[in-house]
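Colleague: sequence and predicted structure below; questions after.
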Amino acid sequence: MNEALLKVFQQAYQDFNLLPLIEPEDIERFRVDYGREPLVRLKQEVNASAKAQKFVFTGHTGCGKSTLLKRFTVEMKPQHFTVFFSIADMIEPADITHRKILYAIAVQLLHAATEKQIAIDDDIKENLLGWLDTTHKQKKEKSTKSEFGLGISNLLKFVTLKFQQEQAAREEFERVFEKRVVDLVKYADRIAAAIQIATKKPVLVVIDDLDKLDLPLVESIYRNNIKVLFSPQFRIVFTIPISATQDPQVMGALTSEGIVRPALFPVSKFFAKSDCHKPEAAPIDKTVNIFLEVLKKRIPAACIDPGTAHQMVLKSGGVMRELVRLGRECCTECMVQLELEPDRADLTINDEILNVAVRNLRNDFARQIGTSLFPVLKQVYQTLNNKDTDSDAFVKLLHGLMVLEYQNDDLWYDVHPIVVDLLQRQGLLE
């Protein structure tokens, strides 16, 4: 086997796994000039806002929100005390409630304050830990002392393990704080106030990955409990799924709390609306080149055919995650071929390799679509719109990236390019 070539594709596979870019060294190595406009818009809105204002950020899954929000957090540091965290790193997504979000905010603030050696009142620390094992007072006292012995710097890890591994701990938390959610807000506010006094900077918390929640959870959190969720007296950036913006009740709840409209990270457009289905239409070079740059930073030029790279970009539909998925699938296929044909020394990512990658992702989409959603997909493709954008079928397609939302002067929709292949194979399109 060509071990040197195998290592090239193994490294490329690993590099595609680096999105979202969170660590400074990864950002430095792989960042491209992508998403600058929505980042600047969010910065200006936050800087011009009141100190207790809340913000909601949305966009298709995998469009680059996490990388952008991390970059945004870094750029806001000179004027703010910033805290960035992913809710998915603390709590199982299916088990998230508004109480757990508020608790996560308080814990993350406490952790950040401790790292900066900012004094926080002992009663706050005790209450953020003391709910554990409350059913047995003696056991509680013993465990609480033990937990404080870990040091506040290990609090985040301790709480995360409790929430992720112990169903009993999650149930106990909900029982204890079911009628004490206001206390969680008070703890967060007191920690934020201590930080602001010590640093002379307003607090800004950015919560990532709330946009990956299933829609019933989004409705429960953002529609039914929005007022208490937005009650902390410092700036917070939340995320929501783009499909939730199709729900008038969710949007109404956000509007009632001062969110005029969610900040949007739009899908990149490779074609103008009028050209998107014309075979002879030329794609927008500026957008295509940004996506090509992502490939260049991960795959050596000698290992990918330029025409194949161009087609890989177009097949992504303008969603960065889809480009990453295609890149990883291509690398996997190359690694497989090198083992099946050990003497090959000229293997590159070409159209044949890309076709296998597209086939694999097409089958992934087919499993989600079944048969009932094909009429909706066909209608969206033919009209670039949908008659009932808040229908369950359309929202499911939007949430699953089978339908993509684009915008310029008009809001319009199109079918993911790989899903278009499915429609053609079903005989629904010429």
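Modeller: Arrived safely, thanks for sending.

Colleague: C-alpha from now on. contacts and neighbour counts both.
Modeller: OK.

Colleague: ok, the nearest residue to residue 19 once chain neighbours are set aside - contacts?
Modeller: Leaving aside its chain neighbours, residue 19 sits nearest to residue 67 (7.4 Å; criterion: Cα to Cα, 6 or more residues apart in numbering). Residues near residue 67 by Cα atoms under 8 Å, 6 or more residues apart in numbering: 19, 20, 21, 22.

Colleague: out of these, which is most surrounded?
Modeller: The most crowded member of those is residue 21, carrying 22 neighbours; neighbours defined as other Cα atoms under 10 Å.

Colleague: enumerate every residue touching it.
Modeller: 27, 30, 31, 66, 67, 70.

Colleague: using the three-state scheme, assign it.
Modeller: coil (DSSP: H, G, I helix; E, B strand; the rest coil).

Colleague: now for the residue nearest the centre of the chain: which residues touch it?
Modeller: Geometric centre of the chain, nearest residue: residue 209, 4.5 Å, by Cα atoms, centre = their mean. Taking Cα under 8 Å, 6+ apart, we find residue 209 in contact with 66, 86, 87, 88, 239.

Colleague: so the second one versus residue 143, what's the distance?
Modeller: Spelled out, it's residue 86. 27 Å (Cα to Cα, to the nearest Å).

Colleague: from what I can see residue 350 touches residue 311, true?
Modeller: No. Residue 350 is beyond contact range of residue 311, at 9.9 Å (criterion: Cα atoms under 8 Å).

Colleague: of those two, who's got more company?
Modeller: Counted by other Cα under 10 Å, residue 350 and residue 311 do not tie: residue 350 has more neighbours, with 19 against 15.

Colleague: okay, residue 86 and residue 143: which has more neighbours?
Modeller: Neighbours were counted for residue 86 and for residue 143 using other Cα under 10 Å; residue 143 has more, 17 against 14.

Colleague: counting residues, name the longest helix you see in this structure.
Modeller: helix 320-340 (DSSP state H).

Colleague: who touches it?
Modeller: Counting by Cα under 8 Å, 6+ apart, 1-2, 6, 9-10, 12-13, 16-17, 19, 61-64, 291, 295, 312-313, 315-316, 344, 347-349, 353-354, 356-358, 360-361 sit against helix 320-340.

Colleague: which parts of that helix are buried?
Modeller: 320-335, 338 (16 or more other Cα atoms under 10 Å).

Colleague: likewise for stretch 51-58?
Modeller: Here stretch 51-58 shows 53, 54, 55, 56, 57, 58 as buried, counting by 16+ other Cα under 10 Å.

Colleague: didn't the fourth one look like it was pressed against residue 238?
Modeller: Yes. Here residue 56 reaches residue 238: they are 4.8 Å apart, a contact under Cα under 8 Å.

Colleague: try it against this one:
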Amino acid sequence: MATDRIEAFQKAFRNLQLQPLVTTEETADFRVPYGDDFIAELEQRVLDGNDYTNQLIFAGHRGCGKSTLLAEFAREFDDNYLTIFFSISDLIEATAINHINILFAIAVQIMDKAEEQKIEIDANKKQRFFNWFQERTEIEESKIGAELEVGFDFWSFLKSKLKAEASIREVIETKFKRDFRDLIDTLNLIATEVSLACKKQIVVIIDDLDKLDLAAIESIFLKNIKALLQPNFFVIYTIPIATIRDGVLKRHIEDETSNPIFVMPVLKVYPKGESHKNEAQPVTATIAKLQEILRKRIDSTLLADDILLEIALSSGGVIRELVRIAQKCCSLVLVQLRQKARKLEPIDDVQIDATILQQALDILRNDMTITLSKTDREILQQTYTNYRPDDPKQQEFLDLLHNVYVIEYRNAESWYDLHPLVIQQLKLEELI
């Protein structure tokens, strides 16, 4: 039936939402084994941590699978530690994120986790913490009471206020700029009380800091990193891959944290030096993994022969790009299905085929390349030709890297290539 075909593509479209696999259900449905060696290395870093090395910076391309891996790590580690994994973007508007509200958000999340897991904190201390949050945010008690009466718990209420109301964030920032020690001392006291009550050490993982622009990253991790080192428990912060190409910032982070930055590489589609050859053979294991990721989300009857291979090759090994391309294909097919259904044309055999894929790639390529400047194109040419730019510290290059126009791969050394859609654009412009 026509509706069955439409529903099948609608399901595939939903399965291809550009979100990390965070919940147990999502992981069970869609996870493909990936990065187990990184989880083991990450676990060792935490186990080896001490008072001087208990802050870890985790870098990687946007969309390379960091969030999914960190969420998996949090679940695996939760038996022996109290792991608190959260996205900073769920609590603070991106343009407002700074070192103060990051630390405040950690305090809120620890209390929320304690409430969720029914960890028994001394009643008097718990009330003191509650009063502290209320006083520091200047939320009127009458408003809190009204929200709690309709079923909200205090921590969900507070998180919604942090996200939605700039005035709350301004109050917090003003207070703790004057008395930063109050924030740190209370955060550490909360962590200590919760840790003692549950008899587990705390590990906090803050996701989506890597989605901030590079100026915000510099403000947080160059100018204010000492503040982020104050918690007396283990914290993992995510940062964008471009950060590690800024020599001053990278050195500063590693010196201050006494920890090398943990880098999660992109899946390598081609060996270095092979990707630009007409008859280049992709890395078999990478292609198999990328195809399996899509098979978990799209029924095989919706796919023409070899189309998964072409989508995988067009992704550059970046999982988010893989999913984005496939989702655009589903979107285009759904439009086609509705057009055919209105004309009473048969649709049972409609699939994602080469024509649909090319339409999707053209749309995404135009969206990506419309803002490229002359300087950007020159840098992209250099990077394509030499597998590295002339100046990897140049701001324009860092922006291209941050936005996945350029992709970093790692062997014994780091090297760069362009997003396959960018390569196609430069070929159309006869620049390469």
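Modeller: Okay, I see it. The model shown is predicted, which means the values in this text are computed figures rather than measured ones.

Colleague: still on that earlier bit, among the contacts of helix 320-340 of the first structure, name the ones in helices.
Modeller: 6, 9-10, 12-13, 16, 291, 295, 312-313, 315, 353-354, 356-358, 360-361.

Colleague: buried only: go through the residues you listed for me.
Modeller: By 16+ other Cα under 10 Å, those give 6, 9-10, 12-13, 16, 291, 295, 312-313, 315, 353-354, 357-358, 361 as buried.

Colleague: and the residue nearest to the centre of the first structure, how far from residue 297 of the first structure?
Modeller: The value you get for residue 209 of the first structure to residue 297 of the first structure, if Cα to Cα is used, is 25 Å.

Colleague: with residue 246 of the first structure instead?
Modeller: Distance from residue 246 of the first structure to residue 297 of the first structure, by Cα to Cα: 36 Å.

Colleague: and for residue 307 of the first structure?
Modeller: 17 Å.

Colleague: neighbour count winner among these two?
Modeller: residue 297 (16 against 10).

Colleague: residues contacting that one?
Modeller: When contacts are counted by Cα under 8 Å, 6+ apart, residue 297 of the first structure touches 29, 30.

Colleague: quick one: map it onto the second structure.
Modeller: Aligned by TM-score structural alignment, residue 297 of the first structure pairs with residue 296 of the second structure.

Colleague: ok, the residue lying closest to residue 251 of the first structure once chain neighbours are set aside to residue 262 of the first structure distance?
Modeller: Nearest non-adjacent residue to residue 251 of the first structure, counting by Cα to Cα, 6+ apart: residue 245, 6.2 Å away. The gap separating residue 245 of the first structure from residue 262 of the first structure is 8 Å, by Cα to Cα.

Colleague: got it, and residue 88 of the first structure?
Modeller: 21 Å.

Colleague: average gap between the one helix or strand residue 76 of the second structure maps to and the first structure?
Modeller: Using DSSP states H and E, residue 76 of the second structure maps to helix 66-77. When the first structure is superposed, helix 66-77 of the second structure averages 0.6 Å from its matched positions, counting by mean Cα distance after the TM-score superposition for the first structure.

Colleague: after that helix comes which helix or strand?
Modeller: Next element after helix 66-77 of the second structure (DSSP H and E): strand 81-87.

Colleague: what comes up buried for that next one?
Modeller: 81, 82, 83, 84, 85, 86.

Colleague: and those residues as a markdown table, adding distance to residue 126 of the second structure?
Modeller: Shown next, in a markdown table, are those (distance: Cα to Cα, whole Å):
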| residue | distance to residue 126 of the second structure |
| --- | --- |
| 81 | 21 |
| 82 | 18 |
| 83 | 20 |
| 84 | 19 |
| 85 | 22 |
| 86 | 22 |
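
Colleague: max pairwise distance over the residues you listed: which two?
Modeller: Farthest-apart pair in these is 81 and 86; separation 15.6 Å (Cα to Cα).

Colleague: all strands for the first structure, in order.
Modeller: 54-59, 81-86, 203-208, 235-241, 263-265, 403-407, 411-415 (DSSP state E).

Colleague: quick one, which of those strands is nearest to residue 38 of the first structure?
Modeller: Comparing the strands of the first structure by Cα to Cα, strand 263-265 comes nearest, at 5.9 Å.

Colleague: residue 62 of the first structure maps to what in the second structure?
Modeller: Correspondence of residue 62 of the first structure to the second structure, assessed by TM-score structural alignment: residue 63.

Colleague: just to check, its match is in contact with residue 318?
Modeller: Yes. With contact defined as Cα under 8 Å, residue 63 of the second structure and residue 318 form a contacting pair (6.1 Å).

Colleague: and the residue of the first structure most remote from its centre, how far from residue 159 of the first structure?
Modeller: Centroid-distance maximum for the first structure: residue 138 at 42.0 Å, with Cα atoms, centre = their mean. Distance of residue 138 of the first structure to residue 159 of the first structure, given as Cα to Cα: 21 Å.

Colleague: can you name the residues that contact the nearest residue to residue 260 of the first structure once chain neighbours are set aside?
Modeller: Excluding the flanking residues, the one nearest residue 260 of the first structure by Cα to Cα, 6+ apart is residue 254, at 7.7 Å. Residues near residue 254 of the first structure by Cα under 8 Å, 6+ apart: 222, 223, 226, 260.

Colleague: identify the residues contacting residue 64 of the second structure.
Modeller: Residue 64 of the second structure neighbours (Cα under 8 Å, 6+ apart): 264, 265, 266, 267, 317, 318, 319, 320.

Colleague: one more pass at 7 Å, please.
Modeller: 266, 318, 319, 320 (Cα atoms under 7 Å, 6 or more residues apart in numbering).

Colleague: what is the burial count for the equivalent of residue 423 of the second structure over in the first structure?
Modeller: Superposed on the first structure with TM-score structural alignment, residue 423 of the second structure falls opposite residue 420. A total of 21 residues lie near residue 420 of the first structure under the criterion other Cα under 10 Å.

Colleague: report the contact partners of residue 420 of the first structure.
Modeller: No contacts exist for residue 420 of the first structure under Cα under 7 Å, 6+ apart.

Colleague: what's the answer for residue 74 of the second structure, then?
Modeller: Residue 74 of the second structure neighbours (Cα under 7 Å, 6+ apart): 83, 85.

Colleague: how far away is it from residue 86 of the second structure?
Modeller: Counting by Cα to Cα, the gap from residue 74 of the second structure to residue 86 of the second structure is 10 Å.
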